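Engineer: Fold the following for me, if possible:
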Amino acid sequence: MTFLRPVLCFCLVALFLSCSESTKERASYGEALGTTYSIKYYSEDIIPLDKALDSIFERVNQSMSTYRDSSDISKINQGDSLVKVDSLFQAVFVISKQVWKDSNRYFDPTVGDLVNQYGFGPEAGSKEIDSVAIDSLMQFVGFEKLELKGDRLIKESPQVYLDFNAIAKGYTIDLIGHYMDSKEIEDYLIEVGGELLAKGVNRERGSYWTVGIDDPMQEEGQRELTATIELRNRAMATSGNYRKHRTDPETGALYVHTINPLTGFAQKSDLLSVTVLAENCALADAYATAFMAMGYDLSKLLLSKNDKLDAFLIYSTLEGEMKEFATPGFEELMKDL
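Structural biologist: Below you'll find the predicted structure:
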């Protein structure tokens, strides 16, 4: 299963900037959800973290993996109307609906068929991409075509295809955080595929966790930071398909191509990357996806209206110049490189 967002973004890997050891410092590393994870925490006792992680990853896969034919979401997409969805599915549905409304539908988990049509996702293949093909799929796109009644998902049409890949990884990180909290772990940093959730402090430094954000103009395989921040009891998600940007031959402006869920077509976006801070990682994950589709102006407008989010935007002007914008809350967390 892969929870990398197709077309819309590729996660920037945030870097841990402290690697010192102590008797109370513990860590867990591995692979899951089609990516890698790294967890650092402080505890007097060793907790059964690996066993808990296996359980969490399995529950998420069985509930929401479009890459597993036997999962609940796959059965729903195959037309099974009798599936009873679990509490994880229900929670992700509710958060998705919240972000769908707040982003004016730019975040839409029903774009899965469009993602497949463009050659990404579990059902990718060589398919026609023209107005006729896109129009035929758009009649089944729209989160308003879904309704959650208890543990049953009601679809307006059996052909509506649901895909939580743009939020499920962030939600998985939140589940891991809930587990750490249940074990009374006060200081931890959880990273899965470049997305993060931090609580407390890095005890080696005696300060909040410091993480880095990749420079979107670096060559593949290289790692340069464009910013570092203190992550103070918040979650962080970074999105961008900046390594596949295109240059407008007339203006010199840089663009990335993202799927617009309102039209169904891939469109130019002047946002090269966006890093979002939120109270939980599911929200950060979902809003990062939405912003990439919205572009710079609409993203900045939404941020001005939502005081629970902070963000760092890297965008291209019409003249091809790369610029940065940070909300005041994000800016105060930034540190010198």
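Engineer: can we go C-alpha only for contacts and neighbour counts from here?
Structural biologist: Noted.
Engineer: in this structure, which spans are helices?
Structural biologist: Assigned by DSSP state H, the chain shows helices spanning 49-64, 72-77, 87-102, 112-117, 131-138, 168-182, 281-305, 328-331.
Engineer: So which elements touch the first one?
Structural biologist: Looking back up the chat, that one is helix 49-64. Judged by 3 or more Cα pairs under 8 Å, 6 or more residues apart in numbering; DSSP states H and E, helix 49-64 is in contact with strand 25-32, helix 72-77, helix 87-102, helix 168-182.
Engineer: To compare with the earlier structure, here is another sequence to fold:
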Amino acid sequence: MNPNARKNIIYSLVLFAMLLLVYAWRTREGKPVIDTSAKSVTGKVSFSGKTMGTAFQVSYLDPSNRDFQPSIDSLLNVFNLSVSGYEPTSEVNRLNLKDTLISPSKTLVSVLKESNKMYDLTAAALDPTRSPLEKIWSFSPSGVKLQDSTDVRIFLSLVGLKKVIITDSLIRKSPPGILLDFSGSAKGFALDLIGEFLEAKGIKNFLIQIGGENLARGVNEKGELWKIGLFHLVDSTQTKSEGIVALQDQAISTAGSLEQFYTRDSIRLSFTLDPRTGYPATNGLLSATVIGRDAKTADALADALMVMGWREAIRMDSIRDDLQMLLIYNEKGGGLKQYISPELVRFLSFPVN
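Structural biologist: Model (predicted):
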């Protein structure tokens, strides 16, 4: 065969192969890469969406591959219309405008009654009427500032959950001007509602996430406990590192941040207001992670402990066997310290000294 003819044939074959590759790549654009390793075999169903100003994700194992997203979207919509501050026409927003709400929903009454229990348990550290105080203080890395010529006592008089009268047929705030805000606990309530829904459908293995709050039951598609990332301190250097915790039929919630703090008298202080005093909390607790059986308790206690402080948190951990904690805090003149519940250690991916 003529050498030039052979070269032309080779060039034609190479060009044809390149055209096939380009065509294959172009038809791939805009389509997800399909993972057939587990989903079709194990019956894992996952979906996501938006609620309460953040993202949520639901994953569960179901041999029948049932799609519960429409039902869960509807459940969240009904919940938000009761207690979410993000919904302009929600019951809680209407109550904040009128001070009285006749024939409240069972959802709102239930959330208020549970909030009262947590209010009592935390000695008023968790208070959904704290909003007036949040409007007069501002936090930044350089410090905390009170609005000029502001009398904290005036705004503190508008704080206190016991000033809200709750019955199954009526909710009334007295005095007028009290504002209810469930942003510190609503995600936990919603997680538990979705979990109860899935369990009623016979789903035993699931992980639900709303923002940074998580609720897990059973195992994942690999037959392992569901795993969640969390930050901890490397003891030798006191630097932040990311680890993993395995959840055994539990919920997890974290409040506070190692990045959001200001320094006063050589102590790092969190951006946390104490609704009992009307002033910033000065206990040195920077981050509180709480793991418990239900999400509403974990969510509420994580926020409350930031007000109560690390000493009270450790005391609570010592007398309750239904909670585990990871606390990061500091004291005057000392570096960062970490407390981890002894029962939690075996579920962590990192060593604890």
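Engineer: hang on, the earlier thing: could you export the helices and strands packed on helix 49-64 of the first structure as TSV, including mean neighbour count and distance to Thr317 of the first structure?
Structural biologist: Below are those laid out as TSV (neighbours: other Cα atoms under 10 Å; distance: least, Cα to Cα, whole Å):
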stretch	mean neighbour count	distance to Thr317 of the first structure
strand 25-32	14	37
helix 72-77	22	40
helix 87-102	17	26
helix 168-182	20	30
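Engineer: Now distance to Lys308 of the first structure too, for these, in JSON lines please.
Structural biologist: Below are these laid out as JSON lines (distance: least, Cα to Cα, whole Å):
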{"stretch": "strand 25-32", "distance to Lys308 of the first structure": "29"}
{"stretch": "helix 72-77", "distance to Lys308 of the first structure": "30"}
{"stretch": "helix 87-102", "distance to Lys308 of the first structure": "12"}
{"stretch": "helix 168-182", "distance to Lys308 of the first structure": "17"}
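Engineer: For the nearest residue to Ile72 of the second structure once chain neighbours are set aside, list the residues it contacts.
Structural biologist: Nearest non-adjacent residue to Ile72 of the second structure, counting by Cα to Cα, 6 or more residues apart in numbering: Ile194, 6.7 Å away. Contact analysis of Ile194 of the second structure by Cα atoms under 8 Å, 6 or more residues apart in numbering lists 72, 75, 208.
Engineer: likewise Asp67 of the second structure?
Structural biologist: So Asp67 of the second structure contacts Val45 (Cα under 8 Å, 6+ apart).
Engineer: which position in the first structure aligns with it?
Structural biologist: Counting by TM-score structural alignment, Asp67 of the second structure corresponds to Pro48 in the first structure.
Engineer: swap in Lys162 of the second structure?
Structural biologist: In the first structure, Lys162 of the second structure lands on Glu144 (TM-score structural alignment).
Engineer: and the gap between its match and Asp86 of the first structure?
Structural biologist: 21 Å (Cα to Cα, to the nearest Å).
Engineer: So between the two, which is more surrounded?
Structural biologist: Counted by other Cα atoms under 10 Å, Glu144 of the first structure and Asp86 do not tie: Asp86 has more neighbours, with 17 against 14.
Engineer: aligned partner of that one in the second structure?
Structural biologist: Going residue by residue (TM-score structural alignment), Asp86 of the first structure aligns to Ser105.
Engineer: Skipping adjacent residues, who's closest to its match in space?
Structural biologist: Ser105 of the second structure's closest residue in space is Ser82 (Cα to Cα, 6+ apart), at 7.0 Å.
Engineer: Need the counterpart of that neighbour in the first structure.
Structural biologist: Per TM-score structural alignment, Ser82 of the second structure is aligned with Ser63.
Engineer: I figured its match was touching Gln90, is that so?
Structural biologist: No - assessed by Cα atoms under 8 Å, Ser63 of the first structure is found out of contact with Gln90, at 9.8 Å.
Engineer: Can you name the residues that contact Leu153 of the first structure?
Structural biologist: 81, 83-85, 146-147.
Engineer: could these go into JSON lines alongside neighbour count and distance to Gly240 of the first structure?
Structural biologist: Listed next are these as JSON lines, based on neighbours: other Cα atoms under 10 Å; distance: Cα to Cα, whole Å:
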{"residue": "Ser81", "neighbour count": "14", "distance to Gly240 of the first structure": "35"}
{"residue": "Val83", "neighbour count": "15", "distance to Gly240 of the first structure": "34"}
{"residue": "Lys84", "neighbour count": "14", "distance to Gly240 of the first structure": "34"}
{"residue": "Val85", "neighbour count": "18", "distance to Gly240 of the first structure": "31"}
{"residue": "Leu146", "neighbour count": "18", "distance to Gly240 of the first structure": "28"}
{"residue": "Glu147", "neighbour count": "14", "distance to Gly240 of the first structure": "30"}
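Engineer: Closest one to Ala266 of the first structure out of those, please.
Structural biologist: Set against Ala266 of the first structure, the nearest of the contacts of Leu153 of the first structure by Cα to Cα is Leu146 (23.7 Å).
Engineer: For that closest one, which non-adjacent residue is spatially closest?
Structural biologist: Lys155 (4.8 Å).
Engineer: Pull the number of nearby residues for the alignment partner in the second structure of that neighbour.
Structural biologist: Here Lys155 of the first structure is matched to Lys173 in the second structure, going by TM-score structural alignment. Neighbours of Lys173 of the second structure under the rule other Cα under 10 Å: 22.
Engineer: ok, Lys173 of the second structure touching Asp99?
Structural biologist: Yes - counting by Cα under 8 Å, Asp99 is a contact partner of Lys173 of the second structure at 5.2 Å.
Engineer: All set, thanks.
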